[in-house]
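Asker: only geometry, no sequence info:
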């Protein structure tokens, strides 16, 4: 009798009639002979999947009745608490006698967790951010450290980072809560336009005081860096007929006034184009070509310096120069 099942992405998986690794008959949706038995099987963690040289020896069952065939030794090696003390103390001698462990995580969450433990990429399932967060939160329950597991070289890190453009604060809070520094660094690049007064108490508590302080330093450090970069006026040029020292001093004063206006409403995400738009029109007030050249050169230097500030660790996080943020 054929056995069908859904994979983790909602597709149907069909076992042959002779497949001896089918889940228990209690999962059967038909009781009379000739009625197909519908079973929910993980598409990745199948009994016949060649994930390790040994065959699976354990079944994990999610509340939505999806079966995951796994290796108890793999879970044991990844966990510091025996996978929440659920792992059996014996090994089955019969492939039909797999121990079945019921876990509280939904199949979509358990699928992410198991892919992470096995070092596999689950991007093909397009997991939601909510499921990714739940999978990270479940790691500590099963004795797995998120900080030591979610590294830049891992598929889970990449999957989480895909959500940074549209949910940077949620991702930053998650990274801060588990002290995943590299993930917080990557998410913080998308928080430059975030208004700090909009930060809720819940978000501040979630990320913790250290990462809250770092977020403030990220914003304040960038604005202070730009204010310092704006201070030097355009360089004075040699004296030539038609351009007196007083005229060059006037250019310096105009630069200072324009810089002060910028500093009044400076945002950490201000673009180089906005800087050019605010400062380059000053050249129209000075007919001297050398003054114009000096002004344009100064604007170019400023925009180049500002672009470099975006990736300069000492500016983004002066709290601890060793921690890139």
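Answerer: That came through fine. A quick note: this is a predicted structure, and the numbers were derived from the prediction, not measured. Residues are numbered from 1 along each chain as shown.
Asker: from now on I want contacts and neighbour counts done on CA atoms only, so please keep to that.
Answerer: Fine.
Asker: number of nearby residues for the residue lying closest to residue 92 once chain neighbours are set aside?
Answerer: In space, and not counting its chain neighbours, residue 92 is closest to residue 98: 6.0 Å by CA to CA, 6 or more residues apart in numbering. Neighbour count of residue 98, defined by other CA atoms under 10 Å: 19.
Asker: wait, a strand at residue 98?
Answerer: No - counting by DSSP: H, G, I helix; E, B strand; the rest coil, residue 98 falls outside a strand, being coil.
Asker: need the contact list for residue 176.
Answerer: 184, 206, 207, 208, 210, 211 (CA atoms under 8 Å, 6 or more residues apart in numbering).
Asker: so the fourth one is in contact with residue 177, correct?
Answerer: Yes - here residue 208 lies in contact with residue 177, judged by CA atoms under 8 Å, at a distance of 6.2 Å.
Asker: neighbour count winner among the two?
Answerer: The neighbour comparison of residue 208 against residue 177 (other CA under 10 Å) goes to residue 177, with 21 against 18.
Asker: what packs against the helix or strand containing residue 14?
Answerer: Residue 14 is located in strand 12-15, with elements delineated by DSSP states H and E. Contact here means 3 or more CA pairs under 8 Å, 6 or more residues apart in numbering; DSSP states H and E; on that basis strand 12-15 packs against strand 3-6.
Asker: can you name the next helix or strand after the helix or strand harbouring residue 59?
Answerer: Per DSSP H and E: residue 59 is located in strand 58-61. Downstream of strand 58-61, the first helix or strand assigned by DSSP H and E is strand 67-70.
Asker: which residues touch that next one?
Answerer: 23, 40-42, 45-47, 56-61.
Asker: same thing but 7 Å
Answerer: Residues external to strand 67-70 that are found in contact with it (CA atoms under 7 Å, 6 or more residues apart in numbering): 40, 41, 42, 45, 46, 47, 56, 57, 58, 59, 60, 61.
Asker: okay, pairing it with this:
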């Protein structure tokens, strides 16, 4: 979904040059206008220009009671009308020292007024996510990509906004990142790791169980940092170790009977160990329970002893149950 709407504005040709910028409309107008010093000879020259203004952050937005008093322009020339007080409350460096000394609305138009537009290097898609996070409102209707979500959180450091203070478990942005984790788990976990968002890292790490860590790009590992990279490796190692320990325990033998003694039961143990070795060889931290059942339950087809078949079924159920209890996410207690 587009983050901006088009506005057609009648103006003069001279107002299309790079230093002209949009100003908020008169109090009862629904369209923005352009304010500029126009030579008298051009005042009556008709013209029309189209500008793009944020659907959420526009001059008449009712996000908070005062009207917006500051204008941002994205790198792709979309305008965002925001409140200086909100920006300053969240930013520790006056938005990377880009805010003017006074709100733009305190200047008369001929001295700048809302012409005090602040050009930013972020695209509209990224800036839209960032400003929604600053105002703590959801940008889900715009369906931002994981790339835009990551870029927005990365930009917070530039603008003096601690990600830990904004990307909270209760925030809309946190939920958006988490909803993208199943499709982009590496990007989501790397984002959480890079900004030390522990709760988000824990919840996204479970989606990385199927990821082959040996293929992890070096740049991504550097972004994660040693602590969160170690936690991810420990998670995989711990699960694989737990799986091997479970598989190493064959079905318990039953008391010898007239038709099935220790020799016959040894055959089941050997068959179990062979199937278990094949499962362990797959080296999958995300091994599904169905794969365990598919590999072990068919061993019962080779058994003529009902007691052995029963012990096999019991053991398979226990392995599946215990495997489901093994931790599936990173945890700081494993930093050893």
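Answerer: Nice, I can see it. This one's a predicted model, so the numbers in the text were calculated from it and none came from an experiment.
Asker: what's the TM-score here?
Answerer: With the length set by TM-score structural alignment, normalised by the length of structure 1, the two chains reach a TM-score of 0.84; 312 aligned residues with a CA RMSD of 3.0 Å.
Asker: give me the buried positions along the strand holding residue 14 of structure 1.
Answerer: 12, 13, 14, 15 (16 or more other CA atoms under 10 Å).
Asker: correct me, but the last one touches residue 3?
Answerer: Yes - applying CA atoms under 7 Å as the test, residue 15 of structure 1 and residue 3 come out as touching, 5.2 Å apart.
Asker: ok, residues contacting stretch 289-308 of structure 2?
Answerer: 254, 260, 272, 275, 309, 313, 316, 320.
Asker: reformat those as a markdown table; add distance to residue 171 of structure 2, neighbour count and secondary structure.
Answerer: Shown next, in a markdown table, are those (distance: CA to CA, whole Å; neighbours: other CA atoms under 10 Å; DSSP: H, G, I helix; E, B strand; the rest coil):
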| residue | distance to residue 171 of structure 2 | neighbour count | secondary structure |
| --- | --- | --- | --- |
| 254 | 56 | 14 | coil |
| 260 | 63 | 16 | coil |
| 272 | 49 | 21 | helix |
| 275 | 47 | 16 | helix |
| 309 | 52 | 19 | helix |
| 313 | 46 | 18 | helix |
| 316 | 42 | 21 | helix |
| 320 | 36 | 18 | helix |
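Asker: residue 305 of structure 2 versus the residue of structure 2 positioned farthest from its centre, what's the distance?
Answerer: Going by CA atoms, centre = their mean, the residue of structure 2 most distant from its centre is residue 258, 62.6 Å out. Counting by CA to CA, to the nearest Å, the separation of residue 258 of structure 2 from residue 305 of structure 2 is 11 Å.
Asker: what of residue 187 of structure 2?
Answerer: Taken as CA to CA, the span from residue 187 of structure 2 to residue 305 of structure 2 is 52 Å.
Asker: those two: which is more packed in?
Answerer: Taking neighbours as other CA under 10 Å, residue 187 of structure 2 and residue 305 compare with residue 187 leading, 20 against 14.
Asker: quick one: map that one onto structure 1.
Answerer: Taking TM-score structural alignment for the superposition, residue 187 of structure 2 sits opposite residue 170 in structure 1.
Asker: for that match, give its distance to residue 130 of structure 1.
Answerer: 10 Å.
Asker: ditto for residue 5 of structure 1
Answerer: 25 Å.
Asker: what sits against whatever residue of structure 1 lines up with residue 309 of structure 2?
Answerer: The equivalent of residue 309 of structure 2 in structure 1 is residue 292 (alignment by TM-score structural alignment). Contact analysis of residue 292 of structure 1 by CA under 7 Å, 6+ apart lists 283, 286.
Asker: again, 10 Å this time
Answerer: 234, 251, 280, 281, 282, 283, 284, 285, 286, 298 (CA atoms under 10 Å, 6 or more residues apart in numbering).
Asker: again with residue 151 of structure 2
Answerer: Here residue 151 of structure 2 is in contact with 122, 123, 125, 126, 127, 129, 130, 145, 191 (CA under 10 Å, 6+ apart).
Asker: same question for residue 222 of structure 2.
Answerer: By CA under 10 Å, 6+ apart, the contact list for residue 222 of structure 2 reads 190, 194, 229.
Asker: gap between the closest residue to the second one other than its chain neighbours and residue 102 of structure 2?
Answerer: What sits nearest to residue 194 of structure 2 in space, not counting adjacent residues and going by CA to CA, 6+ apart, is residue 224, at 5.2 Å. Using CA to CA, one obtains 39 Å as the distance from residue 224 of structure 2 to residue 102 of structure 2.
Asker: residue 249 of structure 2 and residue 277 touch, don't they?
Answerer: No - the criterion here is CA atoms under 10 Å, and residue 249 of structure 2 misses it with residue 277 at 11.6 Å.
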